[in-house]
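# one predicted model, sequence on top.
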Amino acid sequence: MARTLSDPARTAGVGMTSARTRARMVARLRSKGIRDERVLAAMAAVPRHLFVDSALESRAYEDSALPIGFSQTISQPFVVARMIELVLQERTPGKTLEVGTGCGYQAALLATICPEVYSIERIKALHERARRNLLALRLANLRLVHGDGYAGLEQAAPFHSIIVAAAAPHLPQALARQLAPDGRMILPLAQPAGGQRLLLVERRGRAYQESELDPVHFVPMEAGKA
């Protein structure tokens, strides 16, 4: 069950802080096939408008990606819900790593579901923005890190779940090694012929099972810090 969050008003826009507005978004997600009630409850609880620029607040609950600066985006709500649902797949949530904090929205969703969440962002300005965005929600189980997502977070591993929010050209081996036994990772993977697909990676002891799933469109995953 999603944690109860405060809903601080940052705008006087009609409906922007209304639970009914988020409920309509959740209804659309349900109609598109999202079934995990934990994911739907988190989407209903976290105010997405707090994570977008003020000029875009009227579009915060559309099912679309929106720019957040630095050539990055806040992902489409359906894709966010789909990735979280895939990585959880009716399991009891455990320690989770997010690669690509961005504005902090997905990190907030994960922190309402999972007991312990770490989120890495390579762009310092976005890392700081996410920290500001998340302050009002008081999520004590969420840790933000400025670092290289390709390297993961060895000091906090192993992780029950890993979610990558940028498209990698190949499976990052450091992240695969940081999966716990029976852990799962979901990431967008660039295809040799063009385009991207979600890749679900499941660790089975020392072996890894990979399943290619939905076509998606994410910004490229870059190495290093900026």
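The structure has been received and is ready for your questions.

# okay, CA-based contacts and neighbour counts for the rest of this
Fine.

# how about the residue nearest to the spatial centre of the chain: what's its closest non-neighbour residue?
Note on the chain: the residue nearest the mean C-alpha position is residue 106, at 3.4 Å, using Cα atoms, centre = their mean. Take residue 106 and drop its neighbours on the chain: the residue closest to it by Cα to Cα, 6 or more residues apart in numbering is residue 80, 7.0 Å away.

# where do the strands sit along the chain?
Shown for the chain, the strands assigned by DSSP state E span residues 66-69, 72-74, 96-99, 117-121, 142-146, 159-164, 179-190, 196-204, 207-216.

# output those strands in a markdown table; the columns should cover distance to residue 135.
Rendered in a markdown table, the data for the strands of the chain read as follows (distance: least, Cα to Cα, whole Å):
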| stretch | distance to residue 135 |
| --- | --- |
| strand 66-69 | 18 |
| strand 72-74 | 18 |
| strand 96-99 | 18 |
| strand 117-121 | 15 |
| strand 142-146 | 11 |
| strand 159-164 | 22 |
| strand 179-190 | 27 |
| strand 196-204 | 31 |
| strand 207-216 | 30 |
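
# about what we covered before: pretty sure the residue nearest to residue 106 is touching residue 107, no?
No. Taking contact to mean Cα atoms under 8 Å, the distance of 10.5 Å between residue 80 and residue 107 leaves them out of contact.

# also this one, for the comparison:
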Amino acid sequence: MSNCGTAVILHIDSTHRILEVGTGSGYQAAILSEIAQEVYSVEVIKELADKAKRRLQEVEYTNVHTKLGDGYYGWNEYAPYDGIIVTAVSEKVPPSLVEQLKNNGRMIIPIGTEYSPQNLVLLTKNSKGITHTKHVLPVRFVPLTGKH
């Protein structure tokens, strides 16, 4: 799924606060920053986090905030988020991410294991905080790493 595709699925607009789990190079965070009001991105690999932060600062993306950390736990300090994008496969939806998602928010996350079929899942949280999931398409992602 393309970076723009995830933004479309989440219905991101210029008023949204977005959490990205897995900064990588910072490319997707840069794209999201052109659409959303604020982007918060968590990366577990120090070298990637440092390089992405430096790149994003060099090109003056002032609405992108990065940190080194275990994305499984999100970034509670700036929650709740209108949308959450997870860029690594998890066996289940992390409860901490569901808690950090606003009511009427949307999360896109690959679910499965490294060596089994994976599905991109859209999780929506309604106005009462009840969640619903929908399989979007089969995918292949690297595993969500960390100490969880």
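Sure thing, it's come through. This structure is a prediction, so every number in the text was calculated from the model and none was measured.

# just to revisit the earlier point, residue 80 and residue 107 of structure 1: which is more packed in?
Neighbour tally, residue 80 of structure 1 and residue 107, criterion other Cα atoms under 10 Å: the higher count belongs to residue 107, 27 against 18.

# aligned partner of the more buried one in structure 2?
Pairing criterion TM-score structural alignment: the partner of residue 107 of structure 1 within structure 2 is identified as residue 29.

# what residues are up against its match?
For residue 29 of structure 2, the contacting residues are 20, 23, 39, 41, 64, taking Cα atoms under 8 Å, 6 or more residues apart in numbering as the criterion.

# which one among the residues you listed gets closest to residue 86 of structure 2?
residue 20 (6.0 Å; Cα to Cα).

# that closest one maps to what in structure 1?
Under the alignment (TM-score structural alignment), residue 20 of structure 2 pairs with residue 98 in structure 1.

# distance of that match from residue 194 of structure 1?
Using Cα to Cα, to the nearest Å, one obtains 25 Å as the distance from residue 98 of structure 1 to residue 194 of structure 1.

# more crowded one of these two?
Comparing residue 98 of structure 1 with residue 194 by other Cα under 10 Å, the one with more neighbours is residue 98, at 24 against 7.

# might one say that the more buried one is in contact with residue 118?
Yes. Between residue 98 of structure 1 and residue 118 there is a contact at 6.2 Å, judged by Cα under 8 Å.

# tell me the contacts of the spatially closest residue to residue 76 of structure 2 that is not a sequence neighbour?
Of all residues beyond its chain neighbours, the one nearest residue 76 of structure 2 is residue 100 (6.4 Å), with distances taken as Cα to Cα, 6+ apart. In this structure, residue 100 of structure 2 makes contact with 74-76, 79-81, judged by Cα under 8 Å, 6+ apart.

# just give the number of residues close to residue 5 of structure 2.
For residue 5 of structure 2, which is what you asked about, the neighbour count (other Cα under 10 Å) is 10.

# next one: residue 46 of structure 2
Residues contacting residue 46 of structure 2 under the criterion other Cα under 10 Å number 12.

# the one 4 residues further on too?
Burial of residue 50 of structure 2 is recorded as 16 neighbouring residues (other Cα under 10 Å).
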